[in-house]
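In: Make a model of this:
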Amino acid sequence: MSRYLRVTLLAAMLAALLGSGWSAAAAPTALVPYHEPPLLLPAGRPVTLAYALLPGSARGTLFVRNDLQQRYTRLPLSHGTYCPGDAADAAAMRRDKVCGAALLARVPSALVAGSKLFYYAVLRDPASGRSATVPAGGARRPQRVWIVDRFLAVRLGAHSFGHVSTPNAIVARTGPAGVGLSCCADPPGGDGPSSFDVARNGSVWVLDRLNHRLLVWRAGSSAGPERTVTLPPALSVSDFALGRNGTIYVRAADTADQSRGNKSHLYALTPSGTVWSKAPTTAGIATSQLQLGPDGSLYAAQACGLPCAPFGGHVSWVPLTMPAGRLLSAAERSRGTTPFEPLPGGLRLVTQLSYTRARFALVDGADHVVRAWSVTSKTRMSGLAAAPTLLGGDLVLPLEVSARQHWEKLVVRLAPTGAIRARVALADRPFLGEVNLFAPLRIASDGSLYQLRTSLDAGASVARYSLR
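Out: Presented below is the predicted three-dimensional model:
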């Protein structure tokens, strides 16, 4: 979990508790536990499963089996402390105050065999009479996680801070007079461009949010924007993405809306910037820029936010449009939401993050693990800075790394053998403002990495780095 997401969750949780008049004597909440499935398990190693955010009087039983078995094994759930990461990082997570009370069950190594582990929990609270089965389908539709016989080992070692990579080129730039920028006395405060995209024809688009417009550079011409697209003045746009049919999708708040409801929406704009459709925004906290999936559908990556505090929360991939561009209804989004990032070739990326160890796997349409990586680092991996992607079969991971007061982005390209093909270090937040919690990064199919940069002195630019 990145520092920005953690701070946002903890602040939101505190505000909600204070605003509701919460106290230790308040009645226990409904049995809606927080459970983070350990999606990728090394074969033959025990694992502890946890159910948190429950009343102290709650009790429960875990039912578990692997795909080599027909019958479930019953395991008692007992009270303990849950830290949302690898066991090796538990002490650091306790210091960061991201651990909490939970019901725990230790699954013995003998059960972690085969290719999948299936389980569900039956929870009850004698004090209130409430109960829950998680997942709700129980034995018929249990939670499923993958058991991996072999991970490709990737050792990042210790990150060297202060040695950021030099870009191959600046593909777009404008001086401070050509873009809206503001600052304050407490960096990285202020405001300015918060999102950008690179079109299929190579043109570069930058959100000039304070001036309610998009700046567009022609491919190969970085000196200044060729044209602008005026955005509706009532929309406070924070993020956007370019659709395949020329549609511009923006995430924005309607400042002219005087109603009491949520004023944030997803808008579909014509190439000239006129609104032609809108839908409610996604719930939770955005963890990467809006982006197109392999079939042309628009996706948002969302953390669950306050309901998961202080643990960080599940990240879900939410489809927002059909491949042809039609905005999806809330019900259609819900049916298509998945914890796995869709990738080309019908693959899905399964991600499991911790401070010093992260696991990733490509899963095919038959639900089989095609390839899996175990990434270890001597420097803390504080989260994903943007959405991972595939480049010619290689996995590209945009990581956030930190040590004490030092923070940077580390983008690595991993070969199918586990070798590191490319490694790019980037400044943590080389732009004004904190409109979004994610980093404005884009990875193109040709192996180029793009980063948005802004400052009061230099204006705005988009830098290109090579991952080849």
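In: only C-alpha atoms for contact and neighbour calcs from this point on.
Out: Fine.
In: Might one say that Trp317 is in contact with Ala300?
Out: Yes - counting by C-alpha atoms under 8 Å, Trp317 does reach Ala300; the two are 5.8 Å apart.
In: Neighbour count: these two, which is higher?
Out: When Trp317 and Ala300 are compared for neighbours, Ala300 comes out ahead with 25 against 18, by other C-alpha atoms under 10 Å.
In: Tell me if I'm right that that one and Leu320 touch.
Out: Yes - the criterion here is C-alpha under 8 Å, and Ala300 meets it with Leu320 at 7.1 Å.
In: Make sure Gly44 is indeed in a helix.
Out: No - the assignment for Gly44 by DSSP: H, G, I helix; E, B strand; the rest coil gives coil, which leaves it out of any helix.
In: show me what contacts it?
Out: 109-113 (C-alpha atoms under 8 Å, 6 or more residues apart in numbering).
In: for comparison, sequence B:
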Amino acid sequence: MKSLLALATTVLALALGLAAGASSSPSAASLKVRGGLPNLVAADDRLVARYTFYAGSKAVPGTFYVRNDLQKRFSRLPLTRAAGYSVTVPTRLIHGHLLTYYASFRGVKQAKRSAWILAKPVVVRLGTHQFGQTQGSSDVVARARADEVGWDISDEFHLGPQTFQTASDGSTWLEDSFDNRLLVWSPGSAAHFARSIPIPWGAGLSDIAFGPAGEVYVTRQLTDPARLVLDRLDPATGGIVWESKVGREYGGGSSGDSPPVIASGSPLRLGPDGTLYYLVQMGRPGDEWGWMPVATPAGTPLSPGAQIAGIHWPYQPLHGGLRLVGLEVYTAHGDGAPHEIRYALVNRAGRVVRSWRILSTTGISNFHQTVPDLAGGDPVVVVDFQDGAKTEYEVLRLGPHGAAAKLSLRRGVFGDTLLPDLRVGADGKLYQLSTSPDTGITVTRLPLG
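Out: The predicted structure is shown next:
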């Protein structure tokens, strides 16, 4: 039998008076619980809902309510208390298109949540990953010597340029992190960068994004008080056009667990209508990003309140009203490296229009920071594999009938970085950053079918 970890989470602040019939005991007034079902489930799953207490008494009774869209009434299931609370959802309930559920602890109800049922997913079988059998590219779009960029190499750190971006005009922009500047290569001129643009101190460890009119955006962590700011930069001089605060409490507040968790180094992404989003953590590490709007298509900042109110979760907004749900992790036993991840495209009506189950004989390791992007309307996703100190990627273009393209790549970035080393360009091709304190940096281009 299979078991499914409830990796999709929500924060539940259960307070006195939130619902009729709430207990007046002090323990009920201070409960904070996270948990629920995954967002993407399959009919053959052994589906387990899990809840964890983060504040308040752990001795209160709990009940789980669930129904599918073919039922009118909720089924009532008692939650078993062990290391947290859990319950196995009967297979007979995993039918239709959608599961709706909520939990109740001492009579205080959680807001209703939903999970999509994958009726006919496309199965992509990767088999056993063959380490050392990776592909390379001689199509270099940017190159610099090691002495032309900055490095931070010591007993404590092994870091170089952190990330890059490609612009709609075909230019390549490298974040020369430790020289606090952006280096720009013109299309067709890979040998030498054409421009060097200074950026504010601290922005070198940020993702970089372009607005619809060529605006340049970076983020910076400031102190006294600790906060994250978004800077819109002049693309010619690097000067700050405006600066605005990102979200409210940095790092999840004093307790570190108040979503959305605002952290430096998270991705910046442009939405389908030109809105700029900062990706935030909505629960436990590893869950789907929340897409929080931070700037309008016209290039103006949004207030922290408007940012929080506009979060899209647990999905990525796409063109045509579609939403991409995933990465959703499946584990057979709840421990060890997972062997399955899932994605789904959902339409405006909330129905799954296409979905994928990616199966690997080799255990999947750390999940890549490259946010899924589109190439020709198909999601492009990255699967990581690790063998000791060696990390390799499988890059998949997910088509209607399977993997429309598959690339096996070696991780080429020196040291540790949480920022993307892979990008999908406006031309629908894949770009990869490689860095070395011996040979310098290159950005190469690879086809995606």
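In: Could you tell me the TM-score of the two chains?
Out: Overlay of the two chains. TM-score (TM-score structural alignment, normalised by the length of structure 2): 0.82; 397 aligned residues with a C-alpha RMSD of 2.4 Å.
In: Not counting residues beside it along the chain, what's closest to the corresponding residue of structure 2 for Gly246 of structure 1?
Out: For Gly246 of structure 1, the aligned position in structure 2 is occupied by Gly214, per TM-score structural alignment. Nearest residue to Gly214 of structure 2, sequence neighbours excluded (C-alpha to C-alpha, 6 or more residues apart in numbering): Pro235, at 7.5 Å.
In: Same question for Leu12 of structure 2.
Out: Spatial nearest neighbour of Leu12 of structure 2, excluding adjacent residues (C-alpha to C-alpha, 6+ apart): Val33 at 5.1 Å.
In: Kindly report the same for Lys278 of structure 1.
Out: Tyr267 (4.3 Å).
In: which secondary structure element contains the one you found?
Out: Taking DSSP states H and E as the criterion, Tyr267 of structure 1 maps to strand 264-269.
In: Map Leu328 of structure 1 across to structure 2 for me.
Out: Here Leu328 of structure 1 is matched to Leu302 in structure 2, going by TM-score structural alignment.
In: how many neighbours does its match have?
Out: Neighbour tally, Leu302 of structure 2, other C-alpha under 10 Å: 19.
In: Same question for Pro135 of structure 1.
Out: If you count neighbours by other C-alpha under 10 Å, Pro135 of structure 1 ends up with 16.
In: And Ala404 of structure 2, by the same measure?
Out: 14.
In: show me the contacts for Val315 of structure 1.
Out: 287, 301-304, 339.
In: which of the residues you listed lies closest to Asp239 of structure 1?
Out: Of all the contacts of Val315 of structure 1, Asp239 of structure 1 sits closest to Thr287, with 11.5 Å by C-alpha to C-alpha.
In: The match of Gly246 of structure 1 belongs to a strand?
Out: No - counting by three-state DSSP, Gly214 of structure 2 falls outside a strand, being coil.
In: Go through the contacts of Val315 of structure 1 and give me the one with the most neighbours.
Out: Ala301 (26 neighbours).
In: Aligned counterpart of it in structure 2, please.
Out: So, by TM-score structural alignment, Ala301 of structure 1 is matched to Leu279.
In: In a strand, its match, correct?
Out: Yes - Leu279 of structure 2 forms part of a strand when assessed by three-state DSSP.
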